[in-house]
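Participant: Predicted structure and sequence below. I'll ask about it afterward.
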Amino acid sequence: MDCFVYGTLTDPARVDELLDDWRFGPDAVLRGAHRVEGEYPTLAPGGETPGRILRTDDIDALDRYEGVDRGLYVRVAVPWAEGSGDQPGGDVQVYVGDPARLAVEDSIEWPGSGSLDARVASTMARECTVVARPE
């Protein structure tokens, strides 16, 4: 599974602590969301974020690390940009933190109604793509 990472999981030593079987794919850019700082980094609508593709089948370990079960982050699917080189079709998983839980100073509004999960997933599926940079 491909995951777009933009914070602590871009560090190979950190990933080694969490996962037994993984590798980095290409550097990539998430278009349609920009990074904001808080206790931990998260994303807000608009702009773009540089990062890396982390490839692993152990998505449960990443969910635990990101605190998905505690509502700290949500994991959403974002499509690969068309023509993104030799990247497989399908989606890339992206973790987006709850700005209120991460002490983000900037006001972040994810459009739509419903839960944060639903608003983030809807916005990112509609407005975001991941673009692989040539390796």
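Facilitator: Yep, that arrived. Numbering: from 1, shown residues only.
Participant: Every contact and neighbour count from this point should use C-alpha atoms.
Facilitator: OK.
Participant: Now do the contacts for the most centrally placed residue in the chain.
Facilitator: Central residue of the chain (C-alpha atoms, centre = their mean): V94, 2.4 Å from the mean position. Counting by C-alpha atoms under 8 Å, 6 or more residues apart in numbering, V94 touches C3, F4, V5, R75, V76, A77, V78.
Participant: dropping in the other structure now:
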Amino acid sequence: MDVFVYGTLTDLDRAAAVLGADRFRDRGSTRLYGLRRVDGRYPTLAPGGHVDGRLLRTERIEALDRYERVATGLYVRVSVPVNGDGEGCAAVYVGDPKRLDTAEPVEWSGEGSFVKRVEHYVRENRVAIERHD
């Protein structure tokens, strides 16, 4: 599975510590369109703009879910299309701005849970990842 990273895991040494040095592959620089980085206790994403990051390939998604604290709701994992040559989709982790004390207000409009609002925004606004080969 591909994963778009935009924070601490862009440091490949940190990614190796989380995933295991031989358990992921760096697929290079990418840009995520439709979401932008917002800093707080940890970085997260907010509607609009774009953010540069890296695409990693790993089968250790459960390790990433633990690292991003998905079970506690600190981050949610959503699927975002990767444009070009049938690349498919990549996982993207989005942190709950209310729990991360973001430096600026972040609003995810709509109804339902945080993950449902993020998924709705990603789908309705054609959020996508572009590879930089």
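Facilitator: That came through fine. As the structure is a computational prediction, the values presented were derived from the model and not from experiment.
Participant: hmm, back to that, between the contacts of V94 of the first structure, which is nearest P41 of the first structure?
Facilitator: Comparing the contacts of V94 of the first structure against P41 of the first structure with C-alpha to C-alpha places V5 closest, at 10.6 Å.
Participant: burial of that closest one, as a residue count?
Facilitator: By other C-alpha atoms under 10 Å, 23 other residues sit near V5 of the first structure.
Participant: what separates whatever residue of the second structure lines up with it from W108 of the second structure, distance-wise?
Facilitator: Using TM-score structural alignment, the equivalent of V5 of the first structure in the second structure is V5. As judged by C-alpha to C-alpha, to the nearest Å, V5 of the second structure and W108 of the second structure stand 20 Å apart.
Participant: sorry, back to before: in a strand, the residue nearest to the centre of the first structure, correct?
Facilitator: Yes - assessed with DSSP: H, G, I helix; E, B strand; the rest coil, V94 of the first structure lies in a strand.
Participant: Just give me the match in the second structure for it.
Facilitator: Aligned partner of V94 of the first structure by TM-score structural alignment: V92.
Participant: Need the three-state assignment for the equivalent of V51 of the second structure over in the first structure.
Facilitator: Alignment note (TM-score structural alignment): V51 of the second structure maps to T49 of the first structure. The three-state assignment at T49 of the first structure reads strand, by three-state DSSP.
Participant: and the nearest residue to R37 of the second structure once chain neighbours are set aside, what element?
Facilitator: In this structure, R37 of the second structure finds its nearest non-sequential neighbour in L45, 4.6 Å apart by C-alpha to C-alpha, 6 or more residues apart in numbering. Assessed by DSSP states H and E, L45 of the second structure sits inside strand 44-58.
Participant: And for R14 of the second structure?
Facilitator: helix 12-19.
Participant: what's the average distance of that helix to the first structure?
Facilitator: Following superposition, helix 12-19 of the second structure is found to deviate from the first structure by 1.1 Å on average (mean C-alpha distance after the TM-score superposition for the first structure).
Participant: Spell out the residue ranges of the strands in the second structure.
Facilitator: Remark: strands assigned in the second structure by DSSP state E are 2-5, 24-38, 44-58, 75-83, 89-95, 128-131.
Participant: Let's have these in CSV, adding distance to L64 of the second structure.
Facilitator: CSV is the format used below for the strands of the second structure (distance: least, C-alpha to C-alpha, whole Å):
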stretch, distance to L64 of the second structure
strand 2-5, 9
strand 24-38, 11
strand 44-58, 10
strand 75-83, 10
strand 89-95, 9
strand 128-131, 19
